[in-house]
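Colleague: Predicted model, plus sequence, below.
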Amino acid sequence: MSARLQAEVEAQRGFLIETTRRLVAVASPNPPGDVTECAEVATGLLRAIDGVSITRYETAPGVVNLVAVMKGAAPGRRLVFNGHLDTFPIGEGHWTVPPLGGTLKDGRIYGRGVSDMKAGIAAALTALRILAGLRERWRGELVMTLAGDEENMGSLGSRWLLEHVPEAGGDAMLCGDVGSPMVLRFGEKGLCWVEIEAEGRPAHGAHVHKGTNAIDRLRQALDGLKRLENLPVAAPADVTSAIMAARPISEELSGEGEAETLQRVTVNIGTMEGGISPNLVPARARAAADIRLPVGVSLEAVEAALHRELDPCQGVNWRIIRAYPPSFTPPSHEIVRRTIAAATKVLGTAPVANMRVGASDARLYRMFGVPSVVFGCTPFNMGAPDEYILVDELVAVAKVHTLAAFDFLSEA
């Protein structure tokens, strides 16, 4: 059956490539967040698959979410293919190919959002299409959720679906978001965004004794903020072991130091402003920071540390503007094992399982109790000009999604 499924994907290579190009050709940048046209294209592709029922949910003007359900031969478990229709804006910089052209050249497909994540959607659509012809061989339900809001943290996309649509959840979720066929991602760091404002007393720069410098107060607060990087981490042993075992392969793809970054709190002070002239004591200053939490550090621990470090700072106010906890599916979970087994058959070598430093909608599925993994194409130039993916990787990802889904839903 494994050989048959892989042959089916090979036979649909043309469909897979053209589906990716069609999705790329439809702009869906967020901001502004209007994915209507892209959702219409995806709806047409889903309607062409026998036995699929589709429901459309527009949670805000232009923010369209789709839930497609296909039933197997008998009742059973539910597996979800999740993806997001929105992309980064085209942005600045010179493209050598049309950003929305879906250019196929030298074994690559180019275009904004091809890696994040229209190629992943095409891979899942291909798997859904193939498994539709084999419904007598598997049980339960295969669901595809296509969210219209992921780049803006998913409150109107996957989170809304999980809160309001029972079919959007399931027994496991497989997402084709960016990654690498050699690295399955089973978890993600948490996030906490903080804004800090400092007030002082204005004066002439030559008469500092008459004023209070808001930037000095802000610097003191930021020094305290950076001390959060020393928070102790109590990660489960299986997570730590997986990160270290994945290090040789994962860091070659994602950069040296990834393993260390995955296991500690990081604080990035992203913006800072204050003052109007060098010879004036500034009355106001403010900054914003991105704090990332590894598994083993809770949001509550971070908030307590913020109070401890920032509350004593005179003239300083702060607030958390966005936050979510770290999340992971145990590396030994069935969906992890089955996806790795499928990838091993396809690639001829086993991928590693690792955490992910960035975010995806998998974190939302885990928040709602759905074990989730991410397995997708390597992103090249993501968010920059000439974004592209490799066609051979795209075909491999489609094979893995097909095999993993069939195996999961065939289990008694």
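Modeller: Here it is on my side, so go on. Residues are numbered from 1 along each chain as shown.
Colleague: okay, CA-based contacts and neighbour counts for the rest of this
Modeller: Fine.
Colleague: Let me see the contact set for Asn381.
Modeller: 387-388 (CA atoms under 8 Å, 6 or more residues apart in numbering).
Colleague: er, Arg264 actually
Modeller: Arg264 neighbours (CA under 8 Å, 6+ apart): 229-231, 233, 293-294.
Colleague: Which one of those sits in the busiest neighbourhood?
Modeller: Leu293 (30 neighbours; other CA atoms under 10 Å).
Colleague: got a list of what it touches?
Modeller: Contacts of Leu293 by CA under 8 Å, 6+ apart are 189-192, 264-266, 299, 325-326.
Colleague: try this one next to it:
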Amino acid sequence: YSEEGWITPPWSGEIIEDKIYGRGSTDMKCGTSASIWTYIILNKFKTKFSGKLTLTCVSDEETFGPWGSRWLIDNEPEVLGDCCLNGEPSSPFTIRYGEKGLLWLTFKVQTDGSHGAYTHLSKSATLVATDLIQELKSLEALDVEVPHELRKAQEKSATAFDQGMGVGAANIAPKVTLNIGTISGGLKNNMVPSECSFEADIRLPVGCNLDKIFNSIDEITKKFPEASMEQNMLNPPSHCNPDGDMMQILKSNVQDLRGFKPEPVVSLGGTDARLWRYKNIPAYVYGPTPTGMGSTNENVPIDDYLHLVKTHALSAYDYLTN
């Protein structure tokens, strides 16, 4: 990683003005550390529990890899438990009970190509790709039937959602979104490109009909015979009860610790918590504010980190002694 733009070396973990700076400080060293400390602390009280606590730490969540949580769930079912508590960045003001799904697609456009002055001889692969991308933008206008109880929770939490994730987050949570992550085409300025490829990242809200999504994409792609499509990844959206036991426990403990109750929201990004929900295990995410996440000067305030440790430890204790 480049150190350009950082006020301190990105691997330093330096503390400046009561904030811990460094690559991964908020995503996901803070949450992972909170889970580890929760496990260490509660081990001293395990004789009081009516159940047990299992710690899961993996390294391939960011890439949705096969050798972390996916492998553990398939081969070590005890990690499922009855409830999952995760420390992914969420902001102290929100608790995630669900998350949008994702669909990653690669499109390739091929034409004959020609000299840049002879545009009458061939379509431009880059221009065809541009038109295709504009058509794909129409996916964002698809109607989504969000379940009533979830829509009610989303409307109630809109202010807290924007506070934690940036203004506009609540608006796109129940909608399909499209991002073109990469695009490549052309060899030289005076040539009509014969090839162009791009990668689409489509986020799928809770309640969306996957068949409707795929049918819409197929209809769009049919308009462009020069284009082919490959599906790279599909993670369906997931959710659990926005009023579940752990949700109520988390709210109560945050109220006692910080004087406010965090609101239940659906995550915009993906986490491994989805894998528990796919198995019908309620999974909740409560973590730090994603300040600088994946960017320069990523940091987490020490107070937020300690608050997260306290909240996770108290909530796991309450759940296991209830």
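Modeller: Arrived safely, thanks for sending. No experiment lies behind these values; they were computed from the predicted model shown.
Colleague: Kindly indicate which of the contacts of Leu293 of the first structure lies nearest Gly275 of the first structure.
Modeller: Gly275 of the first structure has its nearest neighbour among the contacts of Leu293 of the first structure in Cys192, at 26.5 Å by CA to CA.
Colleague: Would you verify that the closest one is located in a strand?
Modeller: Yes - according to DSSP: H, G, I helix; E, B strand; the rest coil, Cys192 of the first structure belongs to a strand.
Colleague: Excluding residues flanking it in the chain, which one is nearest it?
Modeller: Residue nearest to Cys192 of the first structure in three dimensions, not counting chain neighbours: Ala323, with 4.2 Å by CA to CA, 6 or more residues apart in numbering.
Colleague: Likewise for Ile183 of the second structure?
Modeller: Ile183 of the second structure sits nearest to Phe198 (CA to CA, 6+ apart), 4.1 Å away.
Colleague: How many residues are close by the alignment partner in the first structure of the one you found?
Modeller: In the first structure, Phe198 of the second structure lines up with Ala287, judged by TM-score structural alignment. Residues within reach of Ala287 of the first structure, counting by other CA under 10 Å, total 21.
Colleague: Same check on Phe45 of the second structure?
Modeller: 11.
Colleague: hang on, the earlier thing: ok, the contacts of Leu293 of the first structure in the second structure: which stay?
Modeller: Using both residues aligned by TM-score structural alignment, their matches' CA atoms under 8 Å, the second structure keeps these contacts from the contacts of Leu293 of the first structure: 189-192, 264-266, 325-326.
Colleague: Put together CSV for those residues, with distance to Leu409 of the first structure on each row.
Modeller: Output for these, formatted as CSV (distance: CA to CA, whole Å):
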residue, distance to Leu409 of the first structure
Lys189, 29
Gly190, 31
Leu191, 33
Cys192, 37
Arg264, 37
Val265, 38
Thr266, 39
Pro325, 30
Pro326, 28
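Colleague: re the thing from before, so the match of Phe198 of the second structure, which of the three states?
Modeller: strand.
Colleague: what sits against the residue nearest to Cys192 of the first structure?
Modeller: So Ala323 of the first structure contacts 190-193, 299 (CA under 8 Å, 6+ apart).
Colleague: The match of Phe198 of the second structure contacts Asn317, doesn't it?
Modeller: No - Ala287 of the first structure lies out of contact with Asn317 (CA atoms under 8 Å); the separation is 10.9 Å.
Colleague: whereabouts in the second structure does stretch 21-39 of the first structure align?
Modeller: Counting by TM-score structural alignment, stretch 21-39 of the first structure sits on no residues of the second structure.
Colleague: scratch that, stretch 200-208 of the first structure
Modeller: Under TM-score structural alignment, the match for stretch 200-208 of the first structure is residues 111-119.
Colleague: now stretch 149-169 of the first structure
Modeller: Going by TM-score structural alignment, stretch 149-169 of the first structure sits over residues 60-80 in the second structure.
Colleague: Counting neighbours, which bits of that stretch end up buried?
Modeller: 61, 64, 68-70, 72, 79-80 (16 or more other CA atoms under 10 Å).
Colleague: And that stretch, how far out from the chain middle?
Modeller: What separates the centre of stretch 60-80 of the second structure from the centre of its chain is 17 Å, taken as CA atoms, centre = their mean, to the nearest Å.
Colleague: Can you check the distance spanned by it, start to finish?
Modeller: 18 Å (CA to CA, to the nearest Å).
Colleague: quick revisit: gap between the two ends of the match of stretch 200-208 of the first structure?
Modeller: Stretch 111-119 of the second structure end-to-end distance (CA to CA) = 12 Å.
Colleague: Need the residues that contact the longest helix along the second structure.
Modeller: Taking DSSP state H as the criterion, the second structure has its longest helix at helix 302-321. Identification of contacts with helix 302-321 of the second structure by CA under 8 Å, 6+ apart yields 18-20, 30-31, 34-35, 37-39, 41-42, 48-53, 85, 87, 92, 245-246, 249-250, 253-254, 257, 286-288.
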